[in-house]
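K.L.:
I would like the atomic coordinates for the input below:
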Amino acid sequence: MRDKFFCLIRFSVDDTVDIPAGIKPADWRILHRMAVEQALVGVLFRGIKKLPDDMLPDRELVLRWYAESESIARQNKKVNEAAVAVSDMFMKDGFRSCILKGLGNAILYPDPYMRTPGDIDIWLEGSDMEIIDYLHSRKVKGKCYYHHAEVPDFRGIPVEVHYRPSFQFNMFHNMRIQRFFRKTADIQFSNRVELPEGAGQVYVPTPFFNLIFQMSHIANHFFHEGIGLRQLMDYFFLLRQNISADDRAEFARLFKRFGMYNFASAVMYVLQEVFGLKENLLIVPADARRGRLLLNEILAAGNFGHYDCRVWHNANSGQFRKNIQRLYRNMRFMLYYPSECLCEPFFRLYHFFWRMRMD
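P.N.:
Predicted coordinates for the structure are as follows:
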């Protein structure tokens, strides 16, 4: 079934791909479930709209899929409007900003409204203490973490205010990537784009920055809780932009410097297997061994690990039990990513004291 799922994904995002063969009527509900788990409902519905009538799912499922796709489109428009508003608000208060991930990725899709949106991630120019003090002055009551602070509700949309775009568990790798973020920040806060249907303008990262930042973001979620195909699809569209040979060599160098080379090689494998990414678009060679592990984890756990039956999802289970689960997760990946797995518990301890200082 996974091969049929991958074929349908490729057909949905690439108009040059042939109609997927071998999908039976009984397969459609399983494919829909897989699309839900990977947050690709809107993406696959674009493919369904291109299918001949004799290949379509039953009428009930088509109507359900259509309703879900329309809901995703409406949510995208709501997020776009909120992103413009929150960017303007911070600008008026003296902070340059940059919208991370979502909106900058969605405009690369064949249909910017087919991507399932999440919360709004906005990177502000300033130190962690400066931005947290500012949020406290505005009576924001969300939690603060090492790289972002939560704004639970802005026009009905959760917002994560970043003072650091991302981070690495290894202390030395983290220092290097934070230096990279600071060095390239000015360009990101100046890269303005127009959102669809005249929703307004926001600043988003450049493709070069995104390929570094989003690899770190994907890796963080993989080691912390799990990652889904939605985030890998974002990276697929980033790689389909024009990237020079010199830049590809630079990415390989930076991935090694930031401790992400092995994980990036696994991501390249998944992008080839699932999305059919062409060999000439890879920025590092694909690693089949690590890639198979990553793909199996993605399919088992779903978007951000929400469908992983191996972990305890009860919100009231307590921090101790969650920490035990993370240690067990680290142990499973130790042979593949020893540096990240060994450093994660120490980073968590550092983060505990960092939060005590900030609260």
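K.L.:
Please count neighbours and contacts with C-alpha atoms only from this point.
P.N.:
Will do.
K.L.:
I figured Asp294 hits Val270, correct?
P.N.:
If you look again at residue 294, you'll see it is Leu, not Asp. Yes - counting by Cα atoms under 8 Å, Val270 is a contact partner of Leu294 at 7.5 Å.
K.L.:
more crowded one of those two?
P.N.:
A side-by-side neighbour count of Leu294 and Val270, using other Cα atoms under 10 Å, places Val270 first with 28 against 22.
K.L.:
let's see this one next to it:
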Amino acid sequence: MTKLSSNTRLDDDFFKLLRLSLGLTQELPAKMDAHGWRLLYQMALRQSLVGVCYKGICLLPEDCKPPVEIAMQWACEAESIKGMNELLYQETARLTREFEEQGHRTAILKGQANARLYPDKYARQPGDIDIWVEGGKDCVLALLPHHSKAIYHHVHLPVNKQGVTVEVHFRPSSGNFNPMTNRRLQRWLEREILLAAQVEENFRVPSVKFALVMQLAHIQRHFLSEGIGLRHVCDYYWLLQHSTVEDRRIVSSVLRKFGLYHIAMALMWVLGEVFQLDKSLMLTAPDSYRGNWLLREMMTDGNFGWYAQRQRFGLLRRVYENKRRHLRLMKFDFWEAFWLEVKYWSNIVWTLPTRIRYRKLSLRDFQR
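P.N.:
Model (predicted):
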């Protein structure tokens, strides 16, 4: 196995625990003291993999397990994740039923659609519910409360009484920054999502080949704009495990056309190094240069880049650090990084009157 350029012993132990948790290996992490286990727990938190990794904790021999107080904290968090998953499965089925009773086909994107592919479908740490609803933007907006605000691909609803956040999609994906590849990607996804099938959890999910393309675009977009974590790579591992040879052949054939080839090569390398994915399941040859880059940012910045050092700076310094990062990312994928910058500066101009009116400098609340 290639040596990870950013790897530490703690990273290595975390990867071993993750593989043990998913049933991919019997190899155990090294014995460690309470401090080491606290760091490992913090790493699982940063990657939104606490519930998944807890399965491995339960499999450890007694002399390798964490101290009781850390094990209890981990167990409580895992039980909370299980309860949240149970709630989200119920809410997802309810939303599906309500929209389809009004005559609109639906599909669940990511989230619970991915969770059901795991060995334990209650272990994946959930976020919000992403549901695609047929009919296009105007039709979907007519189904929702009048104050709902749409951005490019979805409507973000307020947190409901159960504490669940829902994003109602009228486009299957946020897509690429590059408008040329994005047009081709969106057309393909809009055709494929119509093939969504009912599953035993009482909602519809798209085909595996749809999910492989859509979630690769999702990973690319978040990696370039803010950051991405290992939870998304874990999701992708299980998508590939549930794919057929024909699924992978079709997806591999469209990667260049959809502007996803570079991120696919990087992701295949991470999947090979961290999850020991068999090469027969890979969509492309792995790229160690981009893969190391992707994994290094995942491990330092955490899920969605929430733990990145640049997030702790003030507004002006944060903008400066983000611009520096975007320039470096041109070595990763020139055209995606270029169009990311174009989108940023066009938003500056487009939202300027509104931001002046509300006396806000940040673009965070003014997406298009």
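K.L.:
where exactly do the strands run in the stretch 101-250 of structure 1?
P.N.:
120-124, 148-154, 157-162, 192-194, 201-203 (DSSP state E, counting those that start in this stretch).
K.L.:
CSV please, covering these and showing mean neighbour count and distance to Phe347 of structure 1.
P.N.:
Below are the strands of the stretch 101-250 of structure 1 laid out as CSV (neighbours: other Cα atoms under 10 Å; distance: least, Cα to Cα, whole Å):
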stretch, mean neighbour count, distance to Phe347 of structure 1
strand 120-124, 25, 22
strand 148-154, 18, 16
strand 157-162, 22, 18
strand 192-194, 14, 34
strand 201-203, 22, 31
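K.L.:
Make CSV out of those strands and add distance to Arg326 of structure 1.
P.N.:
Output for those, formatted as CSV (distance: least, Cα to Cα, whole Å):
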stretch, distance to Arg326 of structure 1
strand 120-124, 24
strand 148-154, 21
strand 157-162, 23
strand 192-194, 38
strand 201-203, 35
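K.L.:
need the contact list for Phe237 of structure 1.
P.N.:
Asn105, Leu108, Tyr109 (Cα atoms under 8 Å, 6 or more residues apart in numbering).
K.L.:
Mind telling me what Lys49 of structure 1 corresponds to in structure 2?
P.N.:
Superposed on structure 2 with TM-score structural alignment, Lys49 of structure 1 falls opposite Cys58.
K.L.:
Mean deviation, the helix or strand that contains its match versus structure 1?
P.N.:
With elements taken from DSSP states H and E, the one containing Cys58 of structure 2 is helix 50-59. Following the fit onto structure 1, the mean deviation recorded for helix 50-59 of structure 2 is 0.5 Å by mean Cα distance after the TM-score superposition for structure 1.
K.L.:
Can you tell me what sits against that helix?
P.N.:
With Cα under 8 Å, 6+ apart, helix 50-59 of structure 2 has contacts from 17-18, 20-22, 41, 44, 65-66, 71, 74-75, 77-79, 81-82, 123-125.
K.L.:
likewise stretch 201-213 of structure 1?
P.N.:
So stretch 201-213 of structure 1 is contacted by 83-84, 87, 97-101, 103-104, 165-166, 184, 187-195, 235, 238-239, 241, 247, 251, 254-255 (Cα under 8 Å, 6+ apart).
K.L.:
Likewise for stretch 157-164 of structure 1?
P.N.:
For stretch 157-164 of structure 1, contacts defined as Cα under 8 Å, 6+ apart pick out 79, 82, 119-128, 131, 146-153, 178, 181.
K.L.:
Which part of structure 2 matches it?
P.N.:
With TM-score structural alignment as the criterion, stretch 157-164 of structure 1 aligns to 164-171.
K.L.:
got the angle between the longest helix along structure 2 and helix 50-59?
P.N.:
Taking DSSP state H as the assignment, the helix of structure 2 that covers the most residues is helix 68-101. Computed by axes from the mean of the first three to the mean of the last three Cα atoms, to 10 degrees, the angle separating helix 68-101 of structure 2 from helix 50-59 equals 130 degrees.
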